[in-house]
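Q: Please find the sequence and the predicted model below.
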Amino acid sequence: MILIGHRGAKGHMAENTLASFEKALQLNVDMIELDVFLSRDNIPVVIHDKTIDRTTSGFGLVSSFSARELREFGIPTLQDVFQLVNNQCDINIEVKEIKAVKSILDLIDSNIFSKDKILISSFDWNALQEVRFHDDEIRIGVLTETDLELAIAFAKFMQAYSIHPYYHLLTPENCQKMKNNRLKIFTWTVNEPEDIIFVKSLYVDGIITDFPDRV
């Protein structure tokens, strides 16, 4: 089973920061999960929200700031994370806006970071179609918190690598269906001990968690 640090090690350090990713590496994760928007100068930066209000001391849209300005608020670029991780684990990039797809793929192609260690996921399935349009090999993960049947059908159509379902959706039956369709199951965000025991009993392929040390 793959251990996936949610926004790094969000339960221990400020989410989506270099310190959080460093902590996740120290906790021996197999993969880190992070979120990407574009800065004003069209550089992929790592932040969950479309504004910087919740996670920094600043206010405003991510797209209103340059990557350099965002760095001053503690928001790293995706390139910063590639350099920090340096192929020590896989990276699950959650695309937050479709317009970021091309910039993300260009960055991946221009890097020494191994492409086969990248997994791109999104709740915006149009964004995943855009990824597949530009790259027919990179691993894709279909995020869902509602309709698992539809997600399975879409994942098969897209030749996805994995489905990332909200853990409350999981049953032995639908987990078996995903496995029968050769789809990896990376479930989120599983933090409480009893929930970790539950998803392990379903033999999921990966657990996305704020507390990698609990799994």
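A: Structure's in. What do you need? This one's a predicted model, so the numbers in the text were calculated from it and none came from an experiment. Numbers count the residues shown, from 1 in each chain.

Q: rest of the way, CA atoms for contacts and neighbours
A: Noted.

Q: For the chain, just list every one of the strands.
A: Assignment of strands within the chain using DSSP state E yields the ranges 2-6, 31-38, 44-46, 90-95, 118-122, 139-144, 162-165, 184-187, 206-209.

Q: other SSEs contacting the third one?
A: Read that as strand 44-46. With contacts defined as 3 or more C-alpha pairs under 8 Å, 6 or more residues apart in numbering; DSSP states H and E, strand 44-46 has these neighbours: strand 31-38, helix 78-85.

Q: tell me the residue furthest from the middle of this protein?
A: residue 173 (25.3 Å; C-alpha atoms, centre = their mean).

Q: how much space between that one and residue 137?
A: For residue 173, the distance to residue 137 (C-alpha to C-alpha, to the nearest Å) stands at 29 Å.

Q: if we can go back for a sec, I'd like to know which of the strands of the chain is closest to residue 18.
A: Closest to residue 18 of the strands of the chain is strand 44-46 (C-alpha to C-alpha; 9.6 Å).

Q: Next one for the comparison:
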Amino acid sequence: MKLIGHRGARDEAPENTIAGFKHGISLGILDFELDLRLSKDGQLVVIHDATVDRTTNSSGKVAKLTAKELSQLNAQFAHPLWDQACPVPLLKDLLNACPEINSIQLEMKADNRAEAYAVAEATHEFCQQYKGKTNLILTSLNRHCLTTLVRLKSPQPRGLVVEYSFPPPIHTAKKLGCQYLCLDQILCSSARVKAATNAGLTVSVWTVNELEVARKLAAIRGVSSLITDRPSELMELFQDAA
């Protein structure tokens, strides 16, 4: 089973920043999840929200800012004592800075259908040109992102991010040609995981931050990975397993 750093290591370092991913790597985490949006000039930037208000020292919509403007912001807002400024990175810059990473779930974010098409097309194009060794898994809550990848005949593994039990997650994931089912921990039951693995899906569970919850989920046969904001706390579970 893998332990996956959520947005790098969200509760321990500035989220979705190069510094945050390097922090996770320093702990021995080599598998991660991050969020992708498009900047005003069509660049893939690593940020969760539609605006920069929550995570940076500025305000405004990501889609109204260029990649250069985003790179000049400080994304350490939730970690004011962090000892270095952390810009909003381009995906390509993060991957270049962290070549040790084994795999990343790239969660495509969009707030309308047009954005979904655009971010999925840009992510597909990026993956076609990417020459690094990191395994890129394309995921989304947004069905339009995933249907775009189907239309483009993307060869990348992809996954459906699920936070509700309807529409039926396993059926939907298979219909969208997914290989991964990324379940909210509330939806993770032995029966659902068994059905998902029987359908050929790899099950990843988010966001797991409590050690006892992690122990229970890790005991479910078929759970492949746990996504956490607190990798240093959950490492204990994996050390015990070793």
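A: Yep, it's here. Please read all numbers here as calculations on a predicted model, not as lab measurements.

Q: Tell me how they score on TM after superposing.
A: Remark: TM-score between the superposed chains equals 0.94 [TM-score structural alignment, normalised by the length of the first structure]; 214 aligned residues with a C-alpha RMSD of 1.5 Å.

Q: if I line the two up, what does the residue farthest from the centre of the first structure land on in the second structure?
A: Aligning on TM-score structural alignment places residue 173 of the first structure opposite residue 191 in the second structure.

Q: returning to what we had before: right, so the helices and strands packed on strand 44-46 of the first structure: which one is the most enclosed?
A: strand 31-38 (a mean of 26; mean count of other C-alpha atoms under 10 Å).

Q: That strand vs the second structure, mean deviation?
A: Superposing on the second structure and averaging over aligned pairs (mean C-alpha distance after the TM-score superposition for the first structure), strand 31-38 of the first structure comes out at 0.8 Å.

Q: who touches stretch 112-128 of the first structure?
A: 82-83, 86-87, 89-98, 101, 108-109, 138-144 (C-alpha atoms under 8 Å, 6 or more residues apart in numbering).

Q: er, stretch 32-52 of the second structure actually
A: 4-8, 16-17, 21, 58-67, 88-91, 101, 103-111, 118-119, 122-123, 227.

Q: Could you list every helix and strand in contact with the longest helix belonging to the second structure?
A: Assignment by DSSP state H gives helix 113-129 as the longest helix of the second structure. On a contact count with 3+ C-alpha pairs under 8 Å, 6+ apart, helix 113-129 of the second structure meets strand 31-38, strand 44-46, strand 103-108, helix 143-151.

Q: Distance to residue 53 of the second structure added to the ones you listed, as TSV?
A: Below are these laid out as TSV (distance: least, C-alpha to C-alpha, whole Å):
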stretch	distance to residue 53 of the second structure
strand 31-38	15
strand 44-46	15
strand 103-108	19
helix 143-151	24
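
Q: of all these, which lies closest to residue 221 of the second structure?
A: strand 31-38 (20.3 Å).

Q: Any chance of CSV for the helices and strands packed on strand 44-46 of the first structure, columns distance to residue 215 of the first structure?
A: Compiled in CSV, those are given as follows (distance: least, C-alpha to C-alpha, whole Å):
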stretch, distance to residue 215 of the first structure
strand 31-38, 13
helix 78-85, 21
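
Q: Residue 201 of the first structure: which of the ones you listed is closest?
A: strand 31-38 (21.0 Å).

Q: okay, the angle between that closest one and helix 78-85?
A: 160 degrees (axes from the mean of the first three to the mean of the last three C-alpha atoms, to 10 degrees).

Q: Give me the buried subset of the contacts of stretch 112-128 of the first structure.
A: Neighbour-count burial (16 or more other C-alpha atoms under 10 Å) is assigned, among the contacts of stretch 112-128 of the first structure, to 82, 89-98, 101, 108, 138-144.

Q: Can you get me the start-to-end distance on stretch 24-34 of the second structure?
A: First residue to last in stretch 24-34 of the second structure (C-alpha to C-alpha) measures 13 Å.

Q: Tell me how many other residues crowd residue 44 of the second structure.
A: Counted by other C-alpha atoms under 10 Å, the residues lying close to residue 44 of the second structure total 22.

Q: Which residue comes closest to it once chain neighbours are left out?
A: Spatial nearest neighbour of residue 44 of the second structure, chain neighbours left out: residue 38 (4.9 Å); criterion: C-alpha to C-alpha, 6 or more residues apart in numbering.
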